[in-house]
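Engineer: predicted model and sequence below, questions to follow.
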Amino acid sequence: MVRKKTDCSRRERTTAIKIKCLNLGSDTKLQAKHEAFSCDKAGVAETPEGKLLINVDAGFCGDRGCGSTGAIIRDSNGGFIAAAYRFLPYVLDTPTAEACALKEGLELAKQIGCNKFILQTDCMAVVETIKEEGFSAIAAATIYEECFIVWRYMMEATIEHCHREANEGLANDVALLSNE
């Protein structure tokens, strides 16, 4: 049975990604060649032809001092390329978790050989820090420094802010996988 894109719930999309991760023998990374991933297109912003869209997000639990990150890469048609998620057993705060999500997205892009992309995050501090060449005076400063070292060699990469509601898609869901 082939489902229409609108028939897939967020839970089904997340479960599909988790199954793909587990089938590849890794619970933290997922790589795949471009394949039909019928649920992904919902909510995907327009991406210029030839560029990939990388969406990153993070979660933070202040009570436990832990967090999680998620990154997903899609092609210009919204098709699934790759995803990664990571559990952060020790993280100071939300800004640090968001910086780790940026790093996760950049590492995934580097891993698949991608340097022509639009990176989206719902954390304006991440966008501003990268646009200010990685300078930061917060606890995540060393993470930003590492990210900017990678970023400056990605000549055709751009970073932009997307509103939290727009970022409630798969990157958010993938970040939540780490806590399950």
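Structural biologist: All right, it came through fine. Numbers count the residues shown, from 1 in each chain.
Engineer: could you use CA atoms for every contact and neighbour count after this?
Structural biologist: Fine.
Engineer: let me know the helix or strand that the residue nearest the centre of the chain is in.
Structural biologist: Nearest residue to the geometric centre of the chain (C-alpha atoms, centre = their mean): residue 71, 1.8 Å. Taking DSSP states H and E as the definition, residue 71 sits inside strand 66-74.
Engineer: now swap in residue 87 and tell me
Structural biologist: Going by DSSP H and E, residue 87 is part of strand 80-88.
Engineer: same deal with residue 57?
Structural biologist: strand 52-61.
Engineer: which elements pack onto that strand?
Structural biologist: In terms of contacts (3 or more C-alpha pairs under 8 Å, 6 or more residues apart in numbering; DSSP states H and E), strand 52-61 is packed against strand 66-74, helix 94-111, strand 117-121, helix 170-177.
Engineer: and here is the other one:
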Amino acid sequence: MWKKPTSGRVKINVDAAFSPENMTGATGAVARDDRGDFIAATSCFISHVTSAKSAEVVAIRNGLILAMTIGCNSLILESDSSNAVDIINQEDYLGQEVSIYMECRHLGSDFAKVEVIHCFREANSVADSIAKNALSTRSSMVWDEGVPDFISLQIVNDLAIV
């Protein structure tokens, strides 16, 4: 059962992991309410991806899907990949990731407000851990009941900083 977001904006942090040796990747996303409390998280293993940049754009798409799934209407989506953020924020994009870009544009139109912004890597450690875990386990997961054990300490540390 998804925890209903509070009336404020939801913040979703996303990140990707990429293995150039076997061209696989993974994404991680964590959603928090306007107080910083955990709402949900998701990971997705990608069996074939062409580059780290492509994986980062997929992470943004998966963050938008998480936001839709939890019933969020207004969100801030943060990624530590300035390249992926720049791609998504362009009016027109015709690069290698064009299909993912178009899907993100379509998904974003279903929200009242979406901001896709860059954050520093240090502020994205939870999403990074989720993506790395998905890559190493080659699995996709959803957590909606509670914080997964492998990121619980990072969640607590993030709240202490806020």
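Structural biologist: Okay, I see it. As the structure is a prediction and not an experimental result, all values here were calculated from the model.
Engineer: the strand holding residue 71 of structure 1: average distance to aligned residues in structure 2?
Structural biologist: Compared with structure 2 after fitting, strand 66-74 of structure 1 deviates on average by 0.4 Å (mean C-alpha distance after the TM-score superposition for structure 1).
Engineer: helices or strands next to that strand in the packing?
Structural biologist: Going by 3+ C-alpha pairs under 8 Å, 6+ apart, strand 66-74 of structure 1 lies up against strand 52-61, strand 80-88, helix 94-111, helix 170-177.
Engineer: among those, which is nearest residue 139 of structure 1?
Structural biologist: Residue 139 of structure 1 lies closest to helix 94-111 among those, at 6.8 Å (C-alpha to C-alpha).
Engineer: so which elements touch that closest one?
Structural biologist: Going by 3+ C-alpha pairs under 8 Å, 6+ apart, helix 94-111 of structure 1 lies up against strand 52-61, strand 66-74, strand 80-88, helix 124-131, helix 141-151.
Engineer: hang on, the earlier thing: now the strand holding residue 87 of structure 1: how far from the chain's centre is it?
Structural biologist: The chain centre lies 7 Å from the centre of strand 80-88 of structure 1; the measure is C-alpha atoms, centre = their mean, to the nearest Å.
Engineer: so where is that strand in structure 2?
Structural biologist: Mapped onto structure 2 using TM-score structural alignment, strand 80-88 of structure 1 spans residues 38-46.
Engineer: before we move on, what about stretch 50-65 of structure 1?
Structural biologist: Counting by TM-score structural alignment, stretch 50-65 of structure 1 corresponds to 8-23 in structure 2.
Engineer: ditto for stretch 111-120 of structure 1
Structural biologist: Residue span in structure 2 matched to stretch 111-120 of structure 1, by TM-score structural alignment: 69-78.
Engineer: distance between the ends of the matching stretch?
Structural biologist: With C-alpha to C-alpha, to the nearest Å as the measure, the ends of stretch 69-78 of structure 2 fall 17 Å from one another.
Engineer: count of neighbours near residue 83 of structure 2?
Structural biologist: By the criterion of other C-alpha atoms under 10 Å, residue 83 of structure 2 has 14 neighbours.
Engineer: pretty sure it sits against residue 53.
Structural biologist: Yes - at 7.0 Å, residue 83 of structure 2 counts as touching residue 53 under the criterion of C-alpha atoms under 8 Å.
Engineer: for the residue of structure 2 positioned farthest from its centre, give me its contacts.
Structural biologist: Distance from the C-alpha centroid of structure 2 peaks at residue 21, with 23.4 Å (C-alpha atoms, centre = their mean). Under the criterion of C-alpha atoms under 8 Å, 6 or more residues apart in numbering, the contact list for residue 21 of structure 2 is empty.
Engineer: again, but for residue 10 of structure 1
Structural biologist: 169, 170, 173.
Engineer: could those residues be laid out in a markdown table, adding distance to residue 53 of structure 1?
Structural biologist: Below are the contacts of residue 10 of structure 1 laid out as a markdown table (distance: C-alpha to C-alpha, whole Å):
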| residue | distance to residue 53 of structure 1 |
| --- | --- |
| 169 | 13 |
| 170 | 12 |
| 173 | 16 |
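Engineer: buried ones among those residues?
Structural biologist: Buried by 16 or more other C-alpha atoms under 10 Å: 169, 170, 173, out of the contacts of residue 10 of structure 1.
Engineer: thanks a lot, see you next time.
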